[in-house]
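Asker: Sequence isn't available, so here's the structure alone:
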């Protein structure tokens, strides 16, 4: 039974593999080096068409981070001109509560920005907070805005994100 399952997976047609890839939201792998217990890497690239309003999106994307509007002041706190602290939603899991707190830096790019994770700390239940020294996280999110022409009413907003978490 197991060998037939393996052989059916190995001979999956290429067109079917493409369909499976489209349905999966993230690709992840666990490859532990000798000094780590586990290493998880995920990458996702997503694009969406955005209708232009009075101010072109590309103009906003070219602004320095110091001029960004912070829409949810309870979740996003400006630390400096280009650094923000983000409180991710609290997740309740059985008797535990977890709230990841991200410190990110925003760097300007020609057609957008690059958001880099500086640190990630877990807040919540005491047992959850005790895990902060047991993992490292890296995240880079490149956000860009493209259009066919400067006068186009629709622009393409693209986010290309890679996240790596290493369990120590």
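Answerer: Now that the structure is in, tell me what you want to look at. Only a predicted model underlies this, so the values are computations on that prediction, with no experimental measurement involved.

Asker: can we go C-alpha only for contacts and neighbour counts from here?
Answerer: Noted.

Asker: can you give me the helices for the protein?
Answerer: With DSSP state H as the criterion, the chain has helices at 2-10, 14-23, 57-61, 126-129.

Asker: just those helices: most buried one?
Answerer: helix 57-61 (a mean of 17; mean count of other Cα atoms under 10 Å).

Asker: what sits against the residue nearest the centre of the chain?
Answerer: With distances taken as Cα atoms, centre = their mean, residue 161 lies nearest the centre of the chain, 4.8 Å away. Residues in contact with residue 161 (Cα atoms under 8 Å, 6 or more residues apart in numbering) are 43, 44, 45, 139, 140, 141, 142.

Asker: and if we set it to 6 Å?
Answerer: By Cα atoms under 6 Å, 6 or more residues apart in numbering, the contact list for residue 161 reads 43, 44, 140, 141.

Asker: tell me the two of the residues you listed that are most distant?
Answerer: The distance between the two most remote of those (Cα to Cα) is 10.9 Å, for 44 and 140.

Asker: Comparing the two, which residue is more hemmed in?
Answerer: Per other Cα atoms under 10 Å, whichever of residue 44 and residue 140 has more neighbours is residue 140, with 19 against 13.

Asker: The more buried one touches residue 113, doesn't it?
Answerer: No. Residue 140 is beyond contact range of residue 113, at 10.5 Å (criterion: Cα atoms under 6 Å).

Asker: Okay, one more to line up with it:
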């Protein structure tokens, strides 16, 4: 919670297509959802633990004054709780398709990407929980869809992602805060990596993941603010039309 113009498959999400994970299942609202608890615990293979975190704070434009003595009717919390805000957080314009699974869970299919010699389509199950105080985006599942060889790789890693979006006022200025955490457990099962210490995978892996998150989070924030501005303009236009009637 790229994805990344968080609208390319990744605002988190133009390139969150690079965030991968695996598959166990449970039901949410009658739908069967793949949860990020892979079968890694069933294996004695070496496991590399990778992680990255990025915090971003940006000043929000103040759209509160409608010119008619109204209150702050265009606050960011109102936008994020609106269906347009949910679509902005999911970055739906960059997706091949998406659908609601109920219980604030959405299945997002990204465009196919080239991974080595394979074409794969990442599929994310995301829970978006907006409140008047914040918004939490959690990745419940991410898997590859493609050939049998591609889908077998889903058994060899497990990932989790959490994007905590908050807003606050500091010295009368509104700010948006984004805190993204990404964790990946990677099974080391191919030679020559099985003969190397885990640190030989974790050290470069952490650098790569941090670079990815450092790139995606600012793009996510930038796109979210653009969508917020577009939504406010539509709301103000509708309000003006109502007054002129």
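Answerer: Sure, I can see it. Source: prediction; values computed, not measured.

Asker: In a markdown table, list the contacts of residue 161 of structure 1 along with distance to residue 57 of structure 1.
Answerer: Below are the contacts of residue 161 of structure 1 laid out as a markdown table (distance: Cα to Cα, whole Å):
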| residue | distance to residue 57 of structure 1 |
| --- | --- |
| 43 | 25 |
| 44 | 22 |
| 140 | 21 |
| 141 | 18 |
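
Asker: from those, which ones fall inside strands?
Answerer: 43, 44, 140, 141 (DSSP state E).

Asker: As JSON lines, the helices of structure 1 with distance to residue 167 of structure 1 would be great.
Answerer: Formatted as JSON lines, those follow (distance: least, Cα to Cα, whole Å):
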{"stretch": "helix 2-10", "distance to residue 167 of structure 1": "30"}
{"stretch": "helix 14-23", "distance to residue 167 of structure 1": "26"}
{"stretch": "helix 57-61", "distance to residue 167 of structure 1": "34"}
{"stretch": "helix 126-129", "distance to residue 167 of structure 1": "14"}
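
Asker: Measure how far the top helix by length along structure 2 is from the centre of its chain, please.
Answerer: Longest helix in structure 2 by number of residues, with DSSP H as the criterion: helix 199-244. Put simply, helix 199-244 of structure 2 sits 10 Å off its chain's centre (Cα atoms, centre = their mean, to the nearest Å).

Asker: Quick check: the gap between residue 72 of structure 1 and residue 87 of structure 1.
Answerer: 10 Å (Cα to Cα, to the nearest Å).

Asker: For these two, indicate the residue with more neighbours.
Answerer: The neighbour comparison of residue 72 of structure 1 against residue 87 (other Cα under 10 Å) goes to residue 87, with 20 against 9.

Asker: ok, that one - contacts?
Answerer: By Cα under 6 Å, 6+ apart, the neighbours of residue 87 of structure 1 are 75, 101.

Asker: mind checking what it lines up with in structure 2?
Answerer: Counting by TM-score structural alignment, residue 87 of structure 1 corresponds to residue 109 in structure 2.

Asker: go on, residue 130 of structure 1?
Answerer: In structure 2, residue 130 of structure 1 lands on residue 152 (TM-score structural alignment).

Asker: for structure 2, what spans make up the strands?
Answerer: 24-28, 31-35, 46-59, 97-102, 105-109, 113-115, 118-130, 134-145, 157-170, 173-188.

Asker: Quick one: closest of the ones you listed to residue 208 of structure 2.
Answerer: Per Cα to Cα, nearest to residue 208 of structure 2 of the strands of structure 2: strand 46-59, 9.1 Å.

Asker: can you give me the offset of that closest one from its chain's centre?
Answerer: 12 Å.

Asker: Following superposition onto structure 1, what is the mean distance for that strand?
Answerer: Compared with structure 1 after the fit, strand 46-59 of structure 2 shows a mean deviation of 1.6 Å (mean Cα distance after the TM-score superposition for structure 1).

Asker: who touches that strand?
Answerer: Counting by Cα under 6 Å, 6+ apart, 175-188, 198, 202, 206, 209-210 sit against strand 46-59 of structure 2.

Asker: ok, now with 7 Å
Answerer: 174-188, 198, 201-202, 205-206, 209-210, 213-214, 217 (Cα atoms under 7 Å, 6 or more residues apart in numbering).

Asker: List only buried entries from these.
Answerer: 174-188, 201-202, 205-206, 209-210, 213-214, 217 (16 or more other Cα atoms under 10 Å).

Asker: so the longest helix of structure 2 versus strand 173-188, what angle?
Answerer: Counting by axes from the mean of the first three to the mean of the last three Cα atoms, to 10 degrees, helix 199-244 of structure 2 points 150 degrees away from the direction of strand 173-188.

Asker: report the angle between the axes of helix 199-244 of structure 2 and strand 157-170?
Answerer: Going by the same axes, to 10 degrees, helix 199-244 of structure 2 makes 50 degrees with strand 157-170.

Asker: who does helix 199-244 of structure 2 touch, helix- and strand-wise?
Answerer: Where contact means 3 or more Cα pairs under 7 Å, 6 or more residues apart in numbering; DSSP states H and E, helix 199-244 of structure 2 is packed against strand 46-59, helix 83-90.

Asker: now those as a markdown table including distance to residue 221 of structure 2?
Answerer: Listed next are these as a markdown table, based on distance: least, Cα to Cα, whole Å:
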| stretch | distance to residue 221 of structure 2 |
| --- | --- |
| strand 46-59 | 8 |
| helix 83-90 | 9 |
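
Asker: Tell me which of those lies nearest to residue 74 of structure 2.
Answerer: Across those, closest to residue 74 of structure 2 is helix 83-90 (Cα to Cα), at 12.0 Å.
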